[in-house]
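S.K.: sharing a sequence plus its predicted fold:
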Amino acid sequence: MDIRFTRRTAVLIFWDIAATFLAYYFASLLTGLAHEVFGTHEIYFLLGAAVVVNLSFFLAFQLYNNLWEYASVDDALRIVVAVSISTLVTAVFLWLMGHWIPIRVYVGALLLMVFFTGGTRMLFRVMRSKSREFELVKHAEMRPRTLIVGAGETGSLAIMRMASKDPLMPGEPIVAVDDNVSKRKLRVHGVPVLGTSEDIKNLVDRYGIEQIVVAIPSASLEQRRRIYQICTQTDCQLRTLPNVRELRVDEIEDVSLREVDVADLLGREEVVLNTRVVCGYISGKTVLVTGGGGSIGSELCRQMCTVAPWRIVVFDMYENDAYLLRNELMSQYDDVDVVVEIGSICNFERLRDVFEKYRPSVVFHAAAHKHVPLMEMCPREAILNNVFGTLNTVKLSDEFGVDRFIFISTDKAVNPTSVMGATKRMGEMVIQHYAQESKTVFAAVRFGNVLGSNGSVIPIFKKQIAEGGPITVTHPDIERFFMTIPEASRLVIQAGGMASGGEIFILDMGDPVKIVDLAKSLITLSGLKVDEDVRIEFTGLRPGEKMYEELLMNEENTLPTKMKGIMISTGKEVSYSEVGSKLSELEAILSGTDEEAVEVLERVVPTYTLTRNVACAN
């Protein structure tokens, strides 16, 4: 019997006990049997049995786990059934024990119990409704004339909420469109469906539309992209909302409009985790995530919480992000123990303390220096953190018998032209080196840019747009692979369950995207015009930067896996002794100069092509 004892639960239980006494007292009073019932010793048996039976059935019918602010007719029926059965069981039990109470008392008590217990719970819904009305008055604002794209379940919700002047969905619903032609000229909550997505521009002009709400979450990605492109050709503010079928009951009333993001244009079809594979190695286990406060590390933690690990240890140098993540996860997943440990992967003894204290079964190694231009200026720091920080984590995982170790790599490790890429390639070699001898399953996952990560191109572009421009792009032809942070994290977790040792998994990044096209999309989504409102300037390639990213080295091929979106590299393995020799060379150069460090890095990573415009800082 699953019950969470909160303050509200305690209050409800106390009230139900009091309601039981009141119900039988007033039932006896109203039936004229107060003296016969309450004037004898039978009352002690009656009230004691009634309280125990009532609470037992209320627990069984989940009357203490419901969010009564969102109570429905089904919830009210559940109260009636629970009270009816508990009253019947009480009557039969007392009769069998030889305690006779008139039937009229039970009937009256049943009706009063429904009133007392049901009325109290329904009061939560009334209070919430009044609270929302108060917020509406408090935050009243001009509502933009709105066109809704989609006349299905989600579109219907949007129209209904706007029509009721919900502050979370500001807008006056004027007209709707739907690509299902059978819905044409129908009305959804009084709003006419006057065409398909091809009619959006004409309807915007005809009805003076100021806002477009895209409410078709179940449409294919290509359909959504096409509709977004049509909408961006208007001057309207463009917004969307999530699929109501994917929301819990308690989330539906709080769902709000959000601006369409570039991820909506570049994203792919939703990746669904194979929970059987993932649960098999994460559920009930202690998982350590290095760099756990970062963009990828934090999302790995969020995704893993859904499959019930025993504990997640967030290890990070930066306490602010780690602290915020811990608070977020603890508020949403009270069945997962989330702890934060502050430290650097370069500090072997500190890292050892964490392994000794928590004994993790799974390690996701996401900690790394990742910014290409900065690492060109600080190559020894890149080597120290990305190579020897990884080596420290790998050594301790091997020593403490970690079951699985997943290394987060990058497409910049493929035929690298940057210090960062070369150090990540060396990290892959370390993984393959230890996989040959260790009982721990070591594997790497390689993928490209993620949308919206800390310090990545999209937040920078958004800041430049907010400042009025210009947006700076290094070259008109430069391309990058992009993937959303949640999708990348889900695939990394999935790949971890597929690993058997030494693999380099490669995520299917789709087609590369021109950075200049990304910049133009962001300007348009902001309601501005390219060149007219915000200019784009080309600044030239930075040190270590490639024109095009790759996912495979020259000698590599890929094999498909059973999981869509994940491939395995078939490149040649690095010999055990060879990696040890490379690590010795790199360790010796840490006390040298930056120029020497770059030269040694070029020697130990054969695929590294040194760009001679590296800016070294000694």
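M.R.: Great, that's in hand. Here the structure is a predicted model, which means the values were calculated and not measured.
S.K.: when you work out contacts or count neighbours from here on, use the C-alpha atoms and nothing else.
M.R.: Will do.
S.K.: report the buried residues of stretch 488-507.
M.R.: 488-499, 501-507 (16 or more other CA atoms under 10 Å).
S.K.: pull up the gap between the nearest residue to Arg359 once chain neighbours are set aside and Ser591, please.
M.R.: Excluding the flanking residues, the one nearest Arg359 by CA to CA, 6 or more residues apart in numbering is Phe400, at 6.8 Å. Separation of Phe400 from Ser591 (CA to CA, to the nearest Å): 30 Å.
S.K.: show me which of these two is the more surrounded one.
M.R.: The residue with more neighbours, out of Phe400 and Ser591, is Phe400; 15 against 11, by other CA atoms under 10 Å.
S.K.: separation between that one and Val362?
M.R.: From Phe400 to Val362 the distance is 11 Å (CA to CA).
S.K.: cool, and Val89?
M.R.: Val89 is 51 Å from Val362, by CA to CA.
S.K.: got another one to weigh against that:
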Amino acid sequence: MLNRILGWSRAAKRMVVVAMDICLGVIAMWLAFTLRLETPHWPSGMQWLAYALAPALAFPIFAKLGLYRAIFRYTGITALITTGKAVAIYGALLLGCLLAAQWEGVPRSVGILQPLLFMLLVGASRALGWLALAGRSSHAPYRLLIYGAGSAGAQTAAGLGSMRQYLLKGFVDDDASKIGRSINGVRVHASNALPEVVRRLGITDVLLALPSTTRERRRQIIESLRELPVRIRTLPGLSDLASGRVTVTDFQDLEIEDLLGREPVAPDPGLLGRNLAATVVLVTGAGGSIGSELCRQIVREGPRQLLLVDHSEYALYSIHHELAALAHQGEHACALVPLLASVTHKARMADICQLYRPTSIYHAAAYKHVPMVEANAGEGILNNVFGTLNMVQVALECDANHFVLISTDKAVRPTNIMGATKRVAEMVLQAIAASPRAPFPQLADSSPAWTCPTRLSMVRFGNVLGSSGSVIPLFRKQIAAGGPLTVTHPDVTRYFMTIAEAAQLVLQAGAMAEGGDVFLLDMGEPLQILELAERMVALSGLTVRDDLHPEGDIEIVFTGLRPGEKLFEELLIGDNPFPTDHPRILRAREEYRPWEELQTLLQALQKAAQAGDPIAMTALLRQLVPGYHPETQPVLP
């Protein structure tokens, strides 16, 4: 029956509520006369006017204050307060009318009794409606605990009335002063009693309503929940909560940074904006994972012009469209220039740089997926090595002040072509920065005192969370599909960092460059991918299916290391990196070949890549990069 009523149109349900209020007004008037006259009452004479006056006054007041726009399932304190105000206004008008009219047979005290009774009846009708709808949620598929009995938890609980999927069974909090108390009739439990509470109440989901807690504390809480058969969800930030938009779609799966438990270091505003404010900045690979985040961070620093370079039309359109709104939010508007171009086309890049004269260049364009580059070695070399060389040359030609190469931990003792090409790209910058004479004679005289006019630097770091090809979204998709989760090897480990933190550190590292610098980002402790997979399964409220637990939900399958893939990554080729002014940025001084020697090998490598000769490419990369030991045979065409 209740489901059929809820299926009615909004207008039909509103008419039912209006009719109910009219009936309640009449009933309240009858009760008021009966109590005043101390005998069951039947109206007569002028008393009929009092009965007609009650709904005639109540309906416009209730409509004006929005009581017929409210929805019963969302009824809360605000709706009850509004109802009280409406009845108070109605009571004052009713009493005033009765005092002014002085109808025969209508006691003036009815003007006081009737509104009080009316208030009780209307309030009871709203409460009964809410209880009836709340009772439907007792069959909700998910039984929820909210971890956090503060303001965020209370606001979330208030918003749960619209979520038929969730039945709130309790709060959990670490604050001893809150334990045993209740919020809107829902009990607050101690955090150390969680296992027993989950078992006794049949909890399926735990929602972390802790938007202001530290990341380390969140990680500790998540670890304490890992062994429980519940799914862990989280809320958006405080700003979204404050806006009152708490819906089921706001309940998010845990981000991997919650599992890392590392607090980001606040950026140094002086470093962050040093090379950016009121300048022309160029970003290659602007539509990629790192490039797009660099652009977001750069726009906030107020450059005069931001040149977005990418060879993918869709990626370029997407980042340009996104940045258009940000570009005019600061004190100074930033002109965005989307440029379709490939870094392998030197003439096109030279035209761009000569036209716009960028002050700083951030070179993020690269082929980075290890198996893909392994299977397309020639294109990987032309793009990663000679695309970088092209960009360095045009940076020198247009007198750019700073050039920053985005590198990777895979460049350290590489076992794959992608890592080897990135290490060669690093060596190009190091050799040019240290060359005793101009590597491009047309740019400077032959004086031995010549120094590179552009500060060249590179920033090396590991995996960023959420990048294209990242393991995190892959695992989420596989869990949603019921598994299996694919892990290459049980011992494989990787460093992880958020894209936003990595981009901020890249910008700050570039501002500290002196020329030829190799900067390393402190990635924290490496994470075992198998452990990450097991955590994600457990925190989804599921269990891993293996030989010891054949009844589990999700299987983890080992697929073997991909071509060129390493078990673990490193950030440093040598030893003893130097600290910088930033606690998360280190500086390394690593060995490289002088430009004269490097130039000859590069010419041979370019010819081999253009000819598609895998044997020659591998041999030259091994000669160029000490420590390069390919684990697979060259891919023959």
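M.R.: In hand now; what should we look at? Worth saying up front: this structure is predicted, and the values here are computed from it rather than measured.
S.K.: tell me which stretches of the stretch 251-400 of the first structure form strands.
M.R.: Secondary structure of the stretch 251-400 of the first structure (DSSP state E, counting those that start in this stretch): strands at 258-259, 286-290, 311-316, 337-342, 362-365.
S.K.: out of these, flag the one nearest Thr524 of the first structure.
M.R.: Each of the strands of the stretch 251-400 of the first structure has some distance to Thr524 of the first structure by CA to CA; the shortest is strand 258-259, at 12.2 Å.
S.K.: show me how far that closest one is from its chain's centre.
M.R.: Counting by CA atoms, centre = their mean, to the nearest Å, strand 258-259 of the first structure is centred 17 Å from the centre of its parent chain.
S.K.: about what we covered before: neighbour count winner among Val89 and Val362 of the first structure?
M.R.: Between Val89 of the first structure and Val362, counting by other CA under 10 Å, Val362 is the more crowded of the two (24 against 17).
S.K.: what does the more buried one align to in the second structure?
M.R.: Here Val362 of the first structure is matched to Ser360 in the second structure, going by TM-score structural alignment.
S.K.: wait, what's in contact with its match?
M.R.: Asn275, Leu276, Thr279, Val280, Val281, Leu282, Ala400, Asn401, His402, Phe403, Val404 (CA atoms under 8 Å, 6 or more residues apart in numbering).
S.K.: redo that, cut-off 6 Å
M.R.: Val281, Ala400, Asn401, His402, Phe403 (CA atoms under 6 Å, 6 or more residues apart in numbering).
S.K.: quick one on the thing from earlier: got the strands of the stretch 251-400 of the first structure as CSV, with distance to Phe57 of the first structure columns?
M.R.: Formatted as CSV, the strands of the stretch 251-400 of the first structure follow (distance: least, CA to CA, whole Å):
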stretch, distance to Phe57 of the first structure
strand 258-259, 42
strand 286-290, 37
strand 311-316, 34
strand 337-342, 31
strand 362-365, 42
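S.K.: deepest of these, which one?
M.R.: Comparing the strands of the stretch 251-400 of the first structure by mean neighbour count (mean count of other CA atoms under 10 Å), strand 286-290 ranks first with a mean of 26.
S.K.: so which elements touch that one?
M.R.: Using 3 or more CA pairs under 6 Å, 6 or more residues apart in numbering; DSSP states H and E as the contact test, the elements touching strand 286-290 of the first structure are strand 311-316, strand 362-365.
S.K.: which one of the strands of the stretch 251-400 of the first structure lies nearest to Val387 of the first structure?
M.R.: Between Val387 of the first structure and these, the tightest spacing by CA to CA is seen for strand 362-365, at 11.9 Å.
S.K.: check contacts around whatever residue of the second structure lines up with Gly540 of the first structure.
M.R.: Matched to the second structure by TM-score structural alignment, Gly540 of the first structure sits across from Gly560. By CA under 6 Å, 6+ apart, the contact list for Gly560 of the second structure reads Thr488, His489.
S.K.: including distance to Asn557 of the first structure, could the helices and strands packed on strand 286-290 of the first structure go into JSON lines?
M.R.: Formatted as JSON lines, those follow (distance: least, CA to CA, whole Å):
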{"stretch": "strand 311-316", "distance to Asn557 of the first structure": "34"}
{"stretch": "strand 362-365", "distance to Asn557 of the first structure": "25"}
